[in-house]
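Enquirer: Dropping a prediction and its sequence here:
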Amino acid sequence: MNKKILVVDDEPSISMLIEFNLKLAGYEVQCVYDGEAVFDVLPRFRPDLIVLDLMLPKLDGIQVCRRLRSQDNMVPIIMLTALQDLSDKIQGLDNGADDYMTKPFSPQELLSRIQAILRRLGALPSASPGEVVRIGAIEIRPDQREVSLHGETIELTPKEFELLSFLCKHRGKVLSRQQLLHGVWDYHFLGDTRIVDVHISHLRDKIEKNAREPEYIRTIRNVGYKLLEPSTMQSSLA
């Protein structure tokens, strides 16, 4: 069955361009032109990914993203923005978007990013059925894509789950931001590493007692990040 992509953009020329290229690549595509229409089409279309413009009538992209996540809908979202201001891009990530692209953009690059996200989702889980990965008080169940902390389930977006899983796979190793972009976002080019920093911040907010003094995800200045078990981190800092 072909993967389904929901395109949300109020500029018909852009929607048609995206739709043409995605259908050419074999995707099933539905286009809507305002934020409220997203929630009308979701029950019957059930997209595998949403391409979401930031500036929309009725509900803007941030409001749509926030509402989806508040409903525990973790469908991957690529945010499109015509705004160059970094704060607008970061705001999209802060409200649950997995990635962003600035207009004007190459349809081929958008297609590549969609393929990368869906490819990684399709590749997970890679663990044995029923396997539980434990690090400190965190338990990861890859086959169910579930994470718990002290026995309580915590809600992660698909990208946060992939990021945590990748860090666990390479626990104790220093990973550069570019390595994380390659390993988690499947970028095979120099990407905007601020995407990594924002997702690390979100992940810390969910798994750390104190995000300013993290137990698990340690920042390696001017390099990247390293995941350690709490006891290992304490001994390494002693």
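Expert: Looks like it came in fine. Since the structure is predicted, the reported quantities are computational estimates derived from the model, not experimental observations.

Enquirer: make it CA atoms for all contacts and neighbour counts henceforth
Expert: OK.

Enquirer: is it true that residue 65 touches residue 97?
Expert: Yes: assessed by Cα atoms under 8 Å, residue 65 is found in contact with residue 97 at 6.8 Å.

Enquirer: Just want to know which of the two has more residues nearby.
Expert: Neighbours per residue, other Cα atoms under 10 Å: of residue 65 and residue 97, the larger number sits with residue 97, 29 against 26.

Enquirer: what sits against that one?
Expert: If a contact means Cα atoms under 8 Å, 6 or more residues apart in numbering, then residue 97 has 65, 76-79 as its contacts.

Enquirer: With secondary structure and distance to residue 235 as extra columns, can I get those residues in TSV?
Expert: Converted to TSV, the contacts of residue 97 look like this (DSSP: H, G, I helix; E, B strand; the rest coil; distance: Cα to Cα, whole Å):
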residue	secondary structure	distance to residue 235
65	helix	40
76	coil	38
77	strand	39
78	strand	40
79	strand	41
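
Enquirer: Looking at those, which is nearest residue 57?
Expert: Set against residue 57, the nearest of the contacts of residue 97 by Cα to Cα is residue 65 (14.1 Å).

Enquirer: List the contacts of residue 31.
Expert: Residues in contact with residue 31 (Cα under 8 Å, 6+ apart) are 6-9, 15, 19.

Enquirer: er, residue 23 I mean
Expert: With Cα under 8 Å, 6+ apart, residue 23 has these contacts: residue 29.

Enquirer: which neighbours do residue 65 and residue 97 share?
Expert: Residues within reach of residue 65 and of residue 97 at once, by Cα under 8 Å, 6+ apart, are residue 77.

Enquirer: let's bring in a second model and compare:
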Amino acid sequence: MRILLAEDDLHLGEGLLEALQKEGLIVNLVSDGEAAQTFIESGLYDIVVLDIGMPIKTGLEVLRNIRNRGIKVPIILLTARDGLEDRIKGLDLGADDYLTKPFELKELVARIKAISRRIDTRSGKSVNEEIRFGDYSFNPSSETVTKDGVIIPVSKKELALLAILVQNAGRVVPKTQLLEEVYSTDKEMDTNTIEVHMHNLRKKINIPNFIQTIRGVGYFVQKDKVIK
């Protein structure tokens, strides 16, 4: 399961990031509302943990914007203990749950798991459906790529890159975005690392011109080559 954690307190955010990763979750951390909205709109995440008191755009502004655009990803709001009006407004805007600070990590994990179970019960599958391109299928929930039913060995980083590219098929994904989303906790990573992983992906997904390099900018997958 892939979680977006939007928290402007970097000390708290990095602590939550590390703790949630230890629970086996794939987590990306952003620290302002504008970045949070951009990442949510990528369609990559199963659940979003969103702090209300974010800079640039508040958590409530982000929540309102994505719901107005028809994005239904489950949202858990993080609020101050005295923020009753914010909690009410957040629920009215379409938040699925909330936690008041300070809170225990195990409670956040329990809320995430509860929402995950509701998703499974309601739809019978994860938020992310299987995505097909050529003879290949990609299931973001199980993190598997198959060709004609045979699993293709793909690393975690390669899977994360592939997910972003196919979810954004039809538009160029900048290298800077990939660095932030896929390598946010790897301080020594650079664009050369992305190029190595892209080279490996192209070898494993043997579709001519499937992943295109836009020199000096990023990468591009044609929309008509992806079936969601």
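Expert: Great, that's in hand. On a predicted model such as this, the values are computed, not experimentally measured, just so you know.

Enquirer: Report the TM-score for the pair.
Expert: TM-score for the superposed chains, counting by TM-score structural alignment, normalised by the length of structure 2: 0.52, backed by 124 aligned residues with a Cα RMSD of 1.5 Å.

Enquirer: and the contacts of residue 97 of structure 1, which are buried?
Expert: 65, 76-79 (16 or more other Cα atoms under 10 Å).

Enquirer: the helices in structure 2, which residues?
Expert: Secondary structure of structure 2 by DSSP state H: the helices cover 10-22, 33-41, 59-68, 84-93, 105-123, 156-167, 175-182, 191-204.

Enquirer: Quick check: which of those helices is nearest to residue 220 of structure 2?
Expert: Set against residue 220 of structure 2 and scored by Cα to Cα, the helices of structure 2 come closest in helix 156-167, at 6.9 Å.

Enquirer: Report the angle between that closest one and helix 175-182.
Expert: Interaxial angle of helix 156-167 of structure 2 relative to helix 175-182 (axes from the mean of the first three to the mean of the last three Cα atoms, to 10 degrees): 120 degrees.

Enquirer: So which bits of helix 156-167 of structure 2 are buried?
Expert: Neighbour counts over helix 156-167 of structure 2 (16+ other Cα under 10 Å) mark 158-167 as buried.

Enquirer: Relative to structure 1, which residues correspond to it?
Expert: Following TM-score structural alignment, helix 156-167 of structure 2 has no partner segment in structure 1.

Enquirer: now that helix: how far from the chain's centre is it?
Expert: On the basis of Cα atoms, centre = their mean, to the nearest Å, helix 156-167 of structure 2 sits 10 Å off its chain's mean C-alpha point.

Enquirer: what angle do it and helix 33-41 make?
Expert: Between helix 156-167 of structure 2 and helix 33-41, the angle comes out at 80 degrees (the same axes, to 10 degrees).

Enquirer: which helices and strands does helix 156-167 of structure 2 pack with?
Expert: Where contact means 3 or more Cα pairs under 8 Å, 6 or more residues apart in numbering; DSSP states H and E, helix 156-167 of structure 2 is packed against helix 175-182, helix 191-204.

Enquirer: Residue 204 of structure 2 and residue 192 of structure 2, how far apart?
Expert: For residue 204 of structure 2, the distance to residue 192 of structure 2 equals 19 Å [Cα to Cα, to the nearest Å].

Enquirer: if you count what's nearby, which of the two comes out ahead?
Expert: The residue with more neighbours, out of residue 204 of structure 2 and residue 192, is residue 204; 14 against 9, by other Cα under 10 Å.

Enquirer: Who's the closest spatial neighbour of the more buried one, skipping the chain neighbours?
Expert: Leaving aside its sequence neighbours, residue 204 of structure 2 sits nearest to residue 152 (Cα to Cα, 6 or more residues apart in numbering; 7.2 Å).

Enquirer: Specify, as a residue range, where stretch 20-32 of structure 1 falls in structure 2.
Expert: The alignment of stretch 20-32 of structure 1 onto structure 2 (TM-score structural alignment) covers residues 18-30.

Enquirer: Grab the nearest non-local neighbour of residue 83 of structure 1.
Expert: residue 102 (7.0 Å).

Enquirer: Could you find the counterpart of the one you found in structure 2?
Expert: Using TM-score structural alignment, the equivalent of residue 102 of structure 1 in structure 2 is residue 100.

Enquirer: you'd agree its match is up against residue 84?
Expert: No: taking contacts as Cα under 8 Å, residue 100 of structure 2 lies outside contact range of residue 84: 9.5 Å.

Enquirer: Which one's more surrounded, those two?
Expert: Between residue 100 of structure 2 and residue 84, residue 100 has the larger neighbour count (other Cα under 10 Å), namely 16 against 12.

Enquirer: could you list every residue that touches that one?
Expert: Neighbouring residues of residue 100 of structure 2 by Cα under 8 Å, 6+ apart: 78-81.

Enquirer: Let me have these in JSON lines, extended by distance to residue 58 of structure 2 and neighbour count.
Expert: Listed next are those as JSON lines, based on distance: Cα to Cα, whole Å; neighbours: other Cα atoms under 10 Å:
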{"residue": "78", "distance to residue 58 of structure 2": "12", "neighbour count": "25"}
{"residue": "79", "distance to residue 58 of structure 2": "11", "neighbour count": "21"}
{"residue": "80", "distance to residue 58 of structure 2": "13", "neighbour count": "15"}
{"residue": "81", "distance to residue 58 of structure 2": "17", "neighbour count": "12"}
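
Enquirer: Show only the entries of those found in strands.
Expert: Counting by DSSP state E, the contacts of residue 100 of structure 2 place 78-79 in strands.

Enquirer: quick check, nearest of the contacts of residue 100 of structure 2 to residue 114 of structure 2?
Expert: Nearest to residue 114 of structure 2 among the contacts of residue 100 of structure 2 is residue 78, at 16.3 Å by Cα to Cα.
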